[in-house]
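The following block contains a protein sequence and its predicted model.
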Amino acid sequence: KPFFFDNNRSGFLSLLETVRPFSESAVFAMEDTGHYSQNLIAFLVEKDFHTVLINPVTTDSFRKSKLKSTKTDRTDAVLIAQVYAAGLPSRTITKKDLLLKDSKQYARMHHDVKEEENRLKNQLQKELDIVFPEYNSLFKTKYSRPYMDILKEFPSARSLAGTDIRNIRKVVNAPHKGRKVSLSAEDLKNLAKKSIGLDSPSAELNIRFLIQKIEMLQEQLAEIDKKIEELSTELNSPIFSIPGIGAITGVTLLGECQDISKFSNAAKLISYFGMDPYQYQSGIYQSAHGRLSKHGSKYARKSLYQAIMPVIRFEPAFHAYYTKKREEGKSHRCAQGHAVRKLLRVIYHLCTQDIPYQASSLL
C-alpha cells in the first residue's frame, strides 16, 4: 500500500526497511520530474538497487487510458507502479548515469559562464568607444593580461593623459605571462592626448567593475574546465579519440544525451540534437529546403558547430566531405550542417561499439 517517508536520511532508511521483504526483487520507479528526486536516486543507486525513471507524459497517458481523473500522491504512487509493471518505456539509472549528470552540469556551467564573459566584454567595448576609442589599435589581441592591467589602472584617455609618465611605465613594463607587448608608455600617453574620448567618470568606474567581473568569471572558468578535463579522463569515451574533439565538446555531448546506447540508430541521435531537417507538407505543397528542427539541447548544438571546423581541419575524411558539399553548391553553413550530421553518425558508431576512432573506417 502507498506510504510516506521523510525527505532525509532517516526517511530513506525507513523506506529500505519497509521494502526489506522484497529487497531482492524490488524495483524503485519514479517519474523524471526535475531535481526533486535526485537525492533519493543517488541514495538508491549507491545501495545498488534497481532504479528506473519514467517520463511523466507516459504516466499521464496511462492515467487517461484508464479513465482516471483523480490525482493524489497516493494514486500517483500506484499509477507509476502499474506503468512499470505494464512494461511501458522506462530508463534504468546507473552510477555512470549519475556521473554523466555531473558532466551535463559542468558543461552547462562552462557555456553559461563563457556566454556571460562575452556579454561583459561587449559591454566593456561599448564603454571604451566612449572614453578611449583608439585604445584597441595599440594591441594585436584584445583582453590580454597587459591590455586588461593597463585599462584597469587607466580606464580612459583622460586618466592616461593626465598621469605622470613614470607611473604609466610601471604598469606597461610590469612582468606579464606570455609574449611581451611592443608598446611604450610614451606611445600610450601620446595616443591618449590625441584621443577623442569623452570625460565620463561613470564610464571609467564601470570599466573597472567590468574588468573585475570578467577576471572573476575567468577564474571560475578555469576551475570548471579543470573539472571537465578530469571527467573526460574518468568517462574514457571513444568520442575523445576523434581528432578535433576536446574535453569540453566531448563532455557536453555525452552529458546532454546521457546514454547514447538508448538510441536505436544514429538518425534518432541526430534528431535528438535537433540537427534533422524540419519537414513541412500540406496538400500538394512540399517544402524544398527545410530548416533544422533545432529541438533538444542548445548547448549540444552550439558545441557541435564549434567543434566541426577543428574536426574538418584535422581529419582528412571530414575535410573531403565538407569540400564535396561546398563543390555541390552548398553554403558554408549548410556544408557545416552536413558535416555535423556525419560527425554524429560517427559518434554513434564509436560509442555503441565502444571502439576508438579510425579514419580508415570512413573511407
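Everything's here; your move.

From now on I want contacts and neighbour counts done on CA atoms only, so please keep to that.
OK.

Report the separation between Leu235 and Thr252.
12 Å (Cα to Cα, to the nearest Å).

Same drill for the two, tell me which one is more crowded.
Under the criterion of other Cα atoms under 10 Å, the comparison of Leu235 against Thr252 puts Thr252 first, with 28 against 17.

show me the contacts for the more buried one.
Thr252 makes contact with Ser103, Lys104, Ala107, Arg108, Tyr299, Ala300, Ser303, according to Cα atoms under 8 Å, 6 or more residues apart in numbering.

What helix or strand is it located in?
Following DSSP states H and E, one finds Thr252 within helix 247-257.

next SSE after that helix?
Per DSSP H and E, the first helix or strand lying C-terminal to helix 247-257 is helix 266-272.

So what touches stretch 233-249?
107, 225, 228-229, 232, 250, 303-304, 307-308, 310-315, 347, 350-351, 354-357.

ok, now stretch 326-338?
With Cα under 8 Å, 6+ apart, stretch 326-338 has contacts from Met275, Tyr305, Ile308, Met309, Tyr322, Lys325.

just curious, which of these is nearest to Val45?
Met275 (33.1 Å; Cα to Cα).

In addition, the following structure is provided for comparison:
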Amino acid sequence: MAELRRVENECGVAPVIVMESTSHYHLILFQFFCEAGYEVIVVNPIQSGALKNINVRKVKNDKVDAYKIAMLYRLKVLRKSQVPVDSLRGLRLLCRQRAELMNDVTSYKNRLAAYLDQIFPSYDKVFSDVGGAASRAVLRECPTPQILLLKSENELLRIICIAGYKGHTFGVKKVEKLRHVAEDALRLGLYAPGNAAVVISAVAMLDALLNGIWEIEQAIKALIIQEPFIQKNIALLQTIPGIGPHSSIALLAEIGDFTLFQKPKQLVAYFGLDPSQRQSGMFTGSKMKLSKRGSSYVRALLHLAAVSSVAPHKNQSPANPVLFAYYQEKCKTKPPRIVMCALMHKLCNIIFAVLRDQKPFELRQPEQHATRLGLFSVA
C-alpha cells in the first residue's frame, strides 16, 4: 500500500489495479483494493492469453506477464469489474457447492450400483433407486445377501418402515422380493471377504453427501429470507415454464448484478450461448459452435429448463406450448440438439425480459407479439 500511495503522490492520480482472474485466488486481493478506494479491473485469462505471443522470444515470468496486462489496459478494451453484492455472491457459492455435491451423489450411486451388480445381483429390481432412503437403510444392516438372509422378516420390515417407506403393505412386498433376490444372489453373486465393507462405505458416503446437501439447502433458504429483492426475482423466474425453485435460485445467483446487462445479447454472451464466428477473406465458416465462455453451471440449468418446457407429460400439454410448437417445426430441418440450443437462447431472452420489466412471464403466441410491436394489425 505504501508503494501505491507513493505512486499516487508522484503522478497526482490514483493508480488503477489490473489483475488476471485466477480461479478464486484473486477475490481477496480484489476486495482489499476495492475497500481501499482503488479502481480494480479483473482481466479474463482469455484476454490476457491473446498477448502471450506478442514477443518472438519465449519468455514467461511475472515481469513479462505484468507488462502484457498493462499493455492490455492501455488498449482501452477493459472495463471496471463489478462484483455482486455479498448476498448474491454467497448464494452463488452455495448453489455451486450444492451442484458439486449432487454430482458426487450421482457418482456414488453409480458406484454403489456397480458393486451391487456383482455382490447382490437383481437388487435394483427391488429398489430402482439404490441410493434411496429405504435402500440405504437396508444396506446399512444387510450389505450382502448372506447377512440379509440371517435377518427375520419382521426385522427387515422394521428397517424399511423406519426409513419412511410407503406403508406396511408395500414394506411386506419389498421384504418378500428382497429375500427372493438374496436367495438367487447366493448362487449368482460374487463373494469376497471385503464385500460388506465396500457396500457400507459407499452407503456412508451417500449419507454424508445427502446430509451436506440438506445443510446447504437450509443455508440457501435462510439467505433468501433475509433479502426481499432476491425473493422477488426468484418468484418472477419461477413464472417461466420449465424453471423450478432450485433452477430459479441458481440462475439468479449466476447472473449476479443484472443492471450490468443492457441488452438480451449481452446476457446471452455472458452465459456463453452466443455463436462463435469464423471468417477470413472469402471464407465464412458455416458450422458455428457456441462460444461456451460463460458459466457451465448456467448452461446446464438452461438446458434442463429447455427440456422441461417442451417435454410432454402424461395426458398433459407441454409446459410451454409456444416453444413446443417452435421445437417441432425446427426439428423438421435441423438436428434436435441444434434446436435445443435455440430454445436455450429464447429462454435467455425471456429471463432478460422478466428481470428487466420486473413482471411475471406471460405466455403469448407469436401473433400477439407481432400485434403488440405494431408489425401488423388484426382486423
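Sure, I can see it. Please read all numbers here as calculations on a predicted model, not as lab measurements.

before we move on, the earlier item: give me the mean distance between the helix holding Thr252 of the first structure and the second structure.
With mean Cα distance after the TM-score superposition for the first structure, helix 247-257 of the first structure departs from the second structure by a mean of 3.3 Å once superposed.

Longest helix in the first structure, by number of residues?
Longest among the helix segments of the first structure by residue count, using DSSP state H, is helix 95-131.

Distance from the chain centre to whichever helix or strand comes after that helix, please.
For helix 95-131 of the first structure, the following helix or strand on the C-terminal side (DSSP H and E) is helix 145-153. The chain centroid and the centroid of helix 145-153 of the first structure are separated by 30 Å, computed with Cα atoms, centre = their mean, to the nearest Å.

pretty sure Cys351 of the first structure contacts Ile260?
Yes. Using Cα atoms under 8 Å, Cys351 of the first structure is in contact with Ile260, at 6.9 Å.

Quick check, central residue of the second structure?
Residue closest to the average C-alpha location in the second structure (Cα atoms, centre = their mean): Tyr297, at 3.2 Å.

now the strands: where do they sit in the first structure?
27-31, 50-54, 91-92, 281-282, 285-286 (DSSP state E).

Name all residues that make contact with the counterpart of the residue nearest to the centre of the second structure in the first structure.
Alignment note (TM-score structural alignment): Tyr297 of the second structure maps to Tyr299 of the first structure. Tyr299 of the first structure makes contact with Arg108, His111, Thr252, Glu256, according to Cα under 8 Å, 6+ apart.

The same query, at a cut-off of 10 Å, please.
Lys104, Ala107, Arg108, His111, Asp112, Thr249, Thr252, Leu253, Glu256, Phe273 (Cα atoms under 10 Å, 6 or more residues apart in numbering).

if we can go back for a sec, which of the contacts of Thr252 of the first structure tops the neighbour count?
Ala107 (29 neighbours).

Tell me if I'm right that that one and Lys226 touch.
No. With contact defined as Cα atoms under 10 Å, Ala107 of the first structure does not reach Lys226; the gap is 11.3 Å.

Could you verify my assumption that Asp76 of the first structure touches Phe3?
No. With contact defined as Cα under 10 Å, Asp76 of the first structure and Phe3 do not form a contacting pair (11.6 Å).

ok, these two, which is more surrounded?
Neighbours were counted for Asp76 of the first structure and for Phe3 using other Cα under 10 Å; Asp76 has more, 18 against 9.

Distance check, the more buried one against Ile41 of the first structure.
Distance, Asp76 of the first structure to Ile41 of the first structure, by Cα to Cα: 18 Å.

What residues does Met71 of the second structure make contact with?
Per Cα under 10 Å, 6+ apart, neighbours of Met71 of the second structure: Ser48, Leu51, Asp65.

One more: Lys263 of the second structure?
So Lys263 of the second structure contacts Asn349, Phe352, Ala353, Arg356 (Cα under 10 Å, 6+ apart).

now do Ala353 of the second structure
Ala353 of the second structure makes contact with Lys263, Pro264, Leu347, Lys359, Pro360, Phe361, according to Cα under 10 Å, 6+ apart.

Please produce JSON lines containing those residues, extended by distance to Pro193 of the second structure.
Below are those laid out as JSON lines (distance: Cα to Cα, whole Å):
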{"residue": "Lys263", "distance to Pro193 of the second structure": "63"}
{"residue": "Pro264", "distance to Pro193 of the second structure": "60"}
{"residue": "Leu347", "distance to Pro193 of the second structure": "53"}
{"residue": "Lys359", "distance to Pro193 of the second structure": "62"}
{"residue": "Pro360", "distance to Pro193 of the second structure": "60"}
{"residue": "Phe361", "distance to Pro193 of the second structure": "59"}
